[in-house]
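> with the input below, show me the fold.
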Amino acid sequence: MTSITDPKMSDMFANAMREIHNKHLKAHEEIIDTTVELCQSHRQFVKSALDTSLKKCKEDEMLFETIQTFKKDLQHKNTSLKEKQHAISEVISEVQQKEMQKDILIRKIEKLKEEHAKRRDLIKSQNKANKDRLRNLQKARLVFQDHLGLEIRTIQGKTQLVKGEKLQFVFRHINPADQDSAYVVTMGLKEDGSYQIVSSDPSLECLPDLEKRLQETNNLQAFLANVRKEFISQARC
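Model (predicted):
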């Protein structure tokens, strides 16, 4: 067994310790290098994660802003839609009212057409009656004017009660003492085509009764004959 006091042994031990120390030092350096690499890798990972997180945060903020913009746009569209629906409802209501007014106008027009047709028939009837009365007047004129000295005058009514064209029947040969003395009855036509006695000169108390009989019989010749008789009766009193 070699003694520890052997110088060779001491060198061998020193060399062995140096090798062990170098191995440990190398291992330590490797650990340090590995740690540095891990630290750098960790820093890069943290930096990458931080960048990714910041990017994701910005993207989330943009997404949130986009969502808020969409919400506001949706609210605006909903408000606009409600306004349009209200406007449509008003238009529909207005159209319905116009349809009702249209129906009312159509009914009024139909009623006016019916009234116009009735008025037209009435005018035709009145024109026919007026033509008949004109023929009666012409016959009466021939009878009374040629044989009894009757004069027929056309006058224009000027008062509120007597408007339009009127006829005056002037009777002569009534008073034996004065054959040229004039006895006058004035008459016209009402809106319905019936005769209207306006006045007589001199006044006859029975004139309303004679007018009523004329309305009933529509016999103008008989009316004039009766008026003449009343004038003669009054002149002889």
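> CA only for contacts and neighbour counts going forward, please
OK.
> what about the most centrally placed residue in the chain, which SS state?
The centroid of the chain falls nearest to Lys98 when counting by C-alpha atoms, centre = their mean (4.7 Å). Three-state assignment for Lys98 (DSSP: H, G, I helix; E, B strand; the rest coil): helix.
> next one: Lys72
helix.
> what's around it, how many residues?
12 (other C-alpha atoms under 10 Å).
> for Arg133, see how far away the residue nearest to Ser200 when sequence neighbours are not counted is.
Computed as C-alpha to C-alpha, 6 or more residues apart in numbering, the closest residue to Ser200 that is not its neighbour in sequence is Val185, at 4.1 Å. Distance of Val185 to Arg133, computed by C-alpha to C-alpha, to the nearest Å: 17 Å.
> between those two, tell me which one has more neighbours.
Taking other C-alpha under 10 Å, Val185 and Arg133 do not tie; Val185 has more neighbours (23 against 19).
> thought the more buried one was touching Val170?
Yes: Val185 lies in contact with Val170 (C-alpha atoms under 8 Å); the separation is 6.8 Å.
> mind telling me what element Cys57 is part of?
helix 7-140 (DSSP states H and E).
> elements contacting that helix?
helix 220-236 (3 or more C-alpha pairs under 8 Å, 6 or more residues apart in numbering; DSSP states H and E).
> what residues sit buried inside the helix it packs on?
Leu220, Gln221, Phe223, Leu224, Val227, Arg228, Glu230, Phe231, Ile232 (16 or more other C-alpha atoms under 10 Å).
> one more, so I can put them side by side:
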Amino acid sequence: MPSITDPNLSDRFTSAMEEIHNKHLKAYADIIDTTAELSHNHREFLKSALEACLKKCKDDEKLFETIQEYKRDLEQKKKALKETRDTLSEMMSEVQEKEMQKEDIIQKIQNLKEQQMKREEFIESQNRANKDRLRNLQKARLVFQNHLGLEIRTIMDKTQLVKGEKLQFVFRSISLSDQDSPYVITMGIKEDGSYQIVSSDPVLECLPLLESRLQETNNLPAFLANVRKEFISKARP
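Below you'll find the model as predicted:
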């Protein structure tokens, strides 16, 4: 062991202390360098993280704006779709209404056709009936004109009661004192084909009864014969 009185001891101690001090300084410098590097790296990390966060925020804002735009676009599309559905519903209602109107028109046309057919059948029936009446008139004309001096005239009656073509049956050889004195009955045919007595000259009180019988029997010769009898009864009391 060196002696404390060794003159080199102090130098060696100082050298050892300086060496230790240098080591400490070097270690401290290493620590400072490491700390500085770590601090720099931390700052760079924070800067990078901040930039990433800012970029993320901007991206999120853009994404949010895009989402909001999509939402607005979706709302507009929903509104347009609803309007389209409403319009389509109105159009369908109009189509259904027109279909109903079409069916109603078709039904009315069918009813008109049926009415027209019935009217034609009625007219044909009336024509046949009028032909029968015309034959009866012809027969009555021959019988009364040839044997009883009956004259048949066609006249136009414009009275308010009856309008149209009428027939006048002029009887003669009724009055014994005046064989040429005319006794007249005027009649026509209604729309339903029945006979209608318009007037008689002179007036016969029983004429409504005779007309009623004519409507029931449709026998014109018998009616004219009864009218002649009534004229004779009135002219020859």
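> the residue nearest to the centre of structure 1 and Ala87 of structure 1: what is the separation?
Taking C-alpha to C-alpha as the measure, Lys98 of structure 1 falls 16 Å from Ala87 of structure 1.
> try Asp121 of structure 1
50 Å.
> try Lys139 of structure 1
From Lys139 of structure 1 to Ala87 of structure 1 the distance is 75 Å (C-alpha to C-alpha).
> Ile20 of structure 1 now?
For Ile20 of structure 1 relative to Ala87 of structure 1 (C-alpha to C-alpha), the value is 97 Å.
> equivalent analysis for Gln126 of structure 1, please.
Taken as C-alpha to C-alpha, the span from Gln126 of structure 1 to Ala87 of structure 1 is 56 Å.
> which one of the two is surrounded by more residues?
The neighbour comparison of Gln126 of structure 1 against Ala87 (other C-alpha under 10 Å) goes to Gln126, with 16 against 12.
> contacts only, for that one.
Contacts for Gln126 of structure 1 (C-alpha atoms under 8 Å, 6 or more residues apart in numbering) come out as Asp192, Gly193.
> ok, Ile4 of structure 2 next?
Neighbours of Ile4 of structure 2 in contact, by C-alpha under 8 Å, 6+ apart: none.
> check Gln101 of structure 1 too.
By C-alpha under 8 Å, 6+ apart, Gln101 of structure 1 has no neighbours at all.
> please redo it, this time with the cut-off set to 10 Å
Val95, Arg107 (C-alpha atoms under 10 Å, 6 or more residues apart in numbering).
> Lys108 of structure 1 versus that one, what's the distance?
Taken as C-alpha to C-alpha, the span from Gln101 of structure 1 to Lys108 of structure 1 is 10 Å.
> what does Glu19 of structure 1 give?
128 Å.
> and if you look at Lys84 of structure 1?
From Lys84 of structure 1 to Lys108 of structure 1 the distance is 35 Å (C-alpha to C-alpha).
> stretch 221-230 of structure 1 vs structure 2, average offset?
Superposed on structure 2, stretch 221-230 of structure 1 shows a mean distance to its aligned partners of 2.0 Å (mean C-alpha distance after the TM-score superposition for structure 1).
> hmm, I typed the wrong one, I wanted stretch 64-75 of structure 1.
Stretch 64-75 of structure 1 sits 3.1 Å off on average (mean C-alpha distance after the TM-score superposition for structure 1).
> now swap in stretch 91-98 of structure 1 and tell me
Mean deviation for stretch 91-98 of structure 1: 4.4 Å (mean C-alpha distance after the TM-score superposition for structure 1).
> what's that stretch in contact with?
Under C-alpha under 10 Å, 6+ apart, the answer for stretch 91-98 of structure 1 is Gln85, His86, Ala87, Ile88, Ser89, Glu90, Glu99, Met100, Gln101, Lys102, Asp103, Ile104.
> which of those residues count as buried?
Using 16+ other C-alpha under 10 Å, no member of the contacts of stretch 91-98 of structure 1 is buried.
> rebuild these as TSV, extending it with distance to His24 of structure 1.
Shown next, in TSV, are the contacts of stretch 91-98 of structure 1 (distance: C-alpha to C-alpha, whole Å):
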residue	distance to His24 of structure 1
Gln85	87
His86	89
Ala87	91
Ile88	91
Ser89	93
Glu90	95
Glu99	107
Met100	109
Gln101	111
Lys102	111
Asp103	113
Ile104	115
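> which one of those residues is nearest Phe144 of structure 1?
Ile104 (56.9 Å; C-alpha to C-alpha).
> the closest one and Ser93 of structure 1: what is the separation?
If you go by C-alpha to C-alpha, the gap between Ile104 of structure 1 and Ser93 of structure 1 works out to 16 Å.
> got it, and Ser194 of structure 1?
Distance from Ser194 of structure 1 to Ser93 of structure 1, by C-alpha to C-alpha: 52 Å.
> between these two, which one's more packed in?
Ser194 (17 against 12).
> that one - nearest residue in space that isn't next to it in sequence?
Gln215 is the one closest to Ser194 of structure 1 (C-alpha to C-alpha, 6+ apart), at 6.8 Å.
> now the angle from the helix or strand harbouring that neighbour to helix 220-236?
In this assignment (DSSP H and E), Gln215 of structure 1 forms part of helix 207-217. When axes from the mean of the first three to the mean of the last three C-alpha atoms, to 10 degrees is applied, the directions of helix 207-217 of structure 1 and helix 220-236 differ by 160 degrees.
> mind listing what's buried in helix 207-217 of structure 1?
Leu207, Leu210, Glu211, Leu214.
> who are the packing partners of that helix?
strand 195-201, helix 220-236 (3 or more C-alpha pairs under 10 Å, 6 or more residues apart in numbering; DSSP states H and E).
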